[in-house]
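Peer 1: sequence first, then the predicted structure:
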Amino acid sequence: MPSAGRSRLPSFANIIARRGFQKWAARFPLTRRLVRREGEALFDLLAGFCHSQVLMALVQLEIPQALIEGPATSQSLAAKSGVPEDRMAVLLKAGTALGLLKSKRGGRVALTQRGAALVGVPGLQAMIRHHDVLYRDLADPVAFFRGETDPELAGFWPYVFGGDVDPQVAATYSDLMAQSQLLVADDTLDAVSLKGVRHLMDIGGGTGAFLAEVGARYANLKLTLFDLPAVAPHAEARFAQAGLAARTEIASGSFRTDALPAGPDAISLVRVLYDHSDETVSALLTKVYDALPEGGQLIISEPMSGGARPQRAGDAYFAIYTLAMGTGKARSADEIAQMCRRAGFQTIAQPAVRRPFITGVVVAAKGSS
């Protein structure tokens, strides 16, 4: 403790926060680049909402689709979109500043590589369009974090609360999930080998997008999809189209209330746990452990928190998203591993993934009793 009569030295953060220090650091040769870089980063946070709305407008007006065939003028894009030319010019310049578009000769604009990815990345535009719900939920961020709002997003994903789900709602949810599932499946299957697995069951597998990708990579693997009665039947057409009907089985049920089908020696939970509370997740992991044979494998793949080292995707996006859903949360790989151990799993690994902002992976094995 400081001695009586001696004031405590100011913290480094307090020094940086002083206006005089900021003025000095912005001029001093050894610090001015750092000050500029930090200032630009803060401005990006300030302007982030405008940036996201520019992205939303480009997608909703289908500008990327219009430009995928080649460059176009702002006048032609304005006419197609029903947007006044002067306002379209502002939108296109904003898209250029964000690295989605680039200027060409003759007053035309074209897609950059990043802009082309808006068209090429499966499910990306669907998720961007869906964000209008999240934006409304965050309109009053202070009330949101105080828990004083009634988030609209919770109504979009009613399945997480259990009970019956309207078939149309289930179809909307399943379609959105399926469109974005391909990237998750690619990164998961690149990180985890299923060699030696005889029978894989995917719990909460929706329309079967993940299992279809598994089936394409592993020709002799038996596949079972387990999901709610209103969701699972939509997988039949996908499996038939992929030529997997002969080795796939669809089991309808709720992992909350129903027993899991017997037989699989591997079970996958892809983007399932982060939708649910710790209590629900713990009960599910125990069910999975009991359903697996000795040596059976559990594969968990979903967006994850950085834990003690917070990450932008897991902690500044998915954690907020699940908070708006009203249940679930983004957990770190270590948290998930610990929950698996409490369920009885003994051997747990955290394989590296190519794109942690898309998904993280935890693999757990059931040991001998």
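Peer 2: Noted; the coordinates are in hand.
Peer 1: please count neighbours and contacts with C-alpha atoms only from this point.
Peer 2: Will do.
Peer 1: what residues of the biggest helix by length in the chain count as buried?
Peer 2: Assignment by DSSP state H gives helix 32-60 as the longest helix of the chain. Neighbour-count burial for helix 32-60, counted by 16 or more other C-alpha atoms under 10 Å, picks out 32, 35, 51, 54-59.
Peer 1: going by distance to L77, which of those residues wins?
Peer 2: L58 (10.8 Å; C-alpha to C-alpha).
Peer 1: what's the nearest residue to that closest one if we skip its chain neighbours?
Peer 2: Using C-alpha to C-alpha, 6 or more residues apart in numbering and skipping the chain neighbours, the partner closest in space to L58 is P64 (6.9 Å).
Peer 1: just checking, that neighbour touches L55?
Peer 2: No - P64 is beyond contact range of L55, at 10.2 Å (criterion: C-alpha atoms under 8 Å).
Peer 1: for the residue nearest to L58, give me its contacts.
Peer 2: Listed by C-alpha atoms under 8 Å, 6 or more residues apart in numbering, the contact partners of P64 are 58, 111, 115-116, 118-119.
Peer 1: okay, and which of these map to strands?
Peer 2: L111 (DSSP state E).
Peer 1: between the contacts of P64, which sits nearest D275?
Peer 2: Among these, and counting by C-alpha to C-alpha, the member closest to D275 is L118, at 25.7 Å.
Peer 1: what about that closest one, neighbour count?
Peer 2: When counting by other C-alpha atoms under 10 Å, one arrives at 21 neighbours for L118.
Peer 1: check contacts around it.
Peer 2: 64, 124-125.
Peer 1: T286 now?
Peer 2: Each residue near T286 by C-alpha under 8 Å, 6+ apart is listed here: 343-344.
Peer 1: try this one next to it:
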Amino acid sequence: MTDTVSAASAHRPGVTAGVSPQDGDVPAPVRMYEMLYSSLVSQLLIAVAELGVADALGDEVRHIDDLAERTGAHPGALYRALRALASVGVFTEVEPRTFGLTPLAATLRGDVPGSMRDLAKYVGLSERQRSFGALVHSLRTGQPSFDHVHGTDWWTYFAAHPELSTLFNNAMGNMARMVNGATLDAYDLTDVKHLIDVGGGQGHLVATLLARYPEMTAVVYDLARVVPEAAATVAKAGFADRVQCVGGDFLKSVPAGGDAYVLSWTIHDWADKDAITILSNVREQMKPGSKLIIIDEVLPEGDAPHFGKFEDIVMLSLLTGHVRTEAEFITLFEKAGLKHLETRPTSSPTSVIVAVPA
């Protein structure tokens, strides 16, 4: 995500919302005009991800006619889309009407490390888009616009639409792979012999950790419907003999016996009351010497830019949770019988927040 912002600002400040807010050369009305239209960048990225344009290009450069035929697109329309994206560093027009990938565009391939294609498709879900279109409801009421638009809450809706749940988990897998490397570089887990990943999704974090720490065993704990996907992930990684994939509800209980408990990109989904319940359930199972490791965004105070400040608006629209400051995490810990030990930034938008029994 940092690369996206850097590429955009290198071409023209203000093309994407939140990019290079200090630029005296651009009048405020012009900047506002550009920011109002910046959502088109996201919509174009979603559209080309859906078409598989980056996969069709691969390591080659292709004329727009060839590319349109490979993706089932209209040549003229596709050219206009790629020309626009190339202006912000996504794709490059190497010759007239002939395009290749840039490092940013390569992340939209489905077959590369660091792929963001599933995430782009998830961001483009009509259910999400309609909710963001009704964001004024959230601003007026403090309640999720998703519930207002769809007549039910996010989790109930996804439970009734398993195809969307799978896409969501795939997208979170994209995010996990982006965050995992940064987390591993920022925090050493050599002393952890048995780890429990609470809300572990498809098991990507555990698979990454076990590759780094050959003596570690783990539990991936998530809803029962997610367990088969997690089992497939750890088996494909070659760690089936070192991982248990367990179904359950962390609002009710979590497994016992962990040297470390991990909550990765999970707590921000939940309102304080539920977050305290989850943390309390973890605290109940922690033994002397256990630690809790939260991998999540930690918001800076004041006007300082941070991706999490916009992720927090996603929470406002879709869920009841919110992205928290360090002080807010500390308050949650105290109410759950935990003590904040440290907060360690990473090279990704997330930090590692560590707590121990109080």
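Peer 2: That came in fine, so what should we check first? Please read these numbers as outputs of a predicted model, since none were measured by experiment.
Peer 1: just to revisit the earlier point, tell me the one of the contacts of P64 of structure 1 nearest L46 of structure 1?
Peer 2: Nearest to L46 of structure 1, judged by C-alpha to C-alpha, of the contacts of P64 of structure 1 is L58 at 20.4 Å.
Peer 1: could you check which residue of structure 2 pairs with the closest one?
Peer 2: Residue pairing (TM-score structural alignment): L58 of structure 1 is matched to V48 of structure 2.
Peer 1: for the residue nearest to L58 of structure 1, give its distance to Q338 of structure 1.
Peer 2: According to C-alpha to C-alpha, to the nearest Å, P64 of structure 1 stands 43 Å off from Q338 of structure 1.
Peer 1: show me what L209 of structure 2 aligns to in structure 1.
Peer 2: Looking across to structure 1 (by TM-score structural alignment), L209 of structure 2 lines up with V214.
Peer 1: that match contacts D187, correct?
Peer 2: No - taking contacts as C-alpha under 8 Å, V214 of structure 1 lies outside contact range of D187: 11.6 Å.
Peer 1: how close does stretch 284-291 of structure 1 sit to structure 2?
Peer 2: Following the fit onto structure 2, the mean deviation recorded for stretch 284-291 of structure 1 is 1.6 Å by mean C-alpha distance after the TM-score superposition for structure 1.
Peer 1: please enumerate the strands of the stretch 201-350 of structure 2.
Peer 2: For the stretch 201-350 of structure 2, the strands defined by DSSP state E, counting those that start in this stretch occupy 217-222, 243-247, 260-264, 291-296, 298-299, 324-325, 338-345.
Peer 1: so what's Q22 of structure 1 up against?
Peer 2: 16, 35.
Peer 1: corresponding residues in structure 2 for the host helix or strand of it?
Peer 2: Per DSSP states H and E: Q22 of structure 1 is located in helix 19-27. Counting by TM-score structural alignment, helix 19-27 of structure 1 pairs with no residue of structure 2.
Peer 1: what are the buried residues along that helix?
Peer 2: 22, 25-26.
Peer 1: got the angle between that helix and helix 32-60?
Peer 2: Orientation of helix 19-27 of structure 1 against helix 32-60 (axes from the mean of the first three to the mean of the last three C-alpha atoms, to 10 degrees) gives an angle of 90 degrees.
Peer 1: grab the nearest non-local neighbour of the equivalent of A271 of structure 2 over in structure 1.
Peer 2: Using TM-score structural alignment, the partner of A271 of structure 2 in structure 1 is S277. Nearest in space to S277 of structure 1, with sequence neighbours left out and distances taken as C-alpha to C-alpha, 6+ apart, is G328 at 4.5 Å.
Peer 1: ranges for the helices of the stretch 51-200 of structure 2?
Peer 2: Taking DSSP state H, counting those that start in this stretch, the helices of the stretch 51-200 of structure 2 run over residues 53-57, 64-71, 75-86, 103-106, 117-123, 126-133, 135-141, 145-150, 154-160, 162-186.
Peer 1: could I get these as CSV with distance to V354 of structure 2?
Peer 2: Putting the helices of the stretch 51-200 of structure 2 into CSV (distance: least, C-alpha to C-alpha, whole Å) gives the following:
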stretch, distance to V354 of structure 2
helix 53-57, 39
helix 64-71, 46
helix 75-86, 40
helix 103-106, 32
helix 117-123, 27
helix 126-133, 32
helix 135-141, 32
helix 145-150, 32
helix 154-160, 27
helix 162-186, 12
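Peer 1: closest to P96 of structure 2 out of the ones you listed?
Peer 2: Judged by C-alpha to C-alpha, the one of those that comes nearest to P96 of structure 2 is helix 64-71, at 9.3 Å.
Peer 1: mind listing what L78 of structure 2 touches?
Peer 2: 64, 68.
Peer 1: let's go with 7 Å and repeat that
Peer 2: Contacts of L78 of structure 2 were listed using C-alpha atoms under 7 Å, 6 or more residues apart in numbering, and they are A68.
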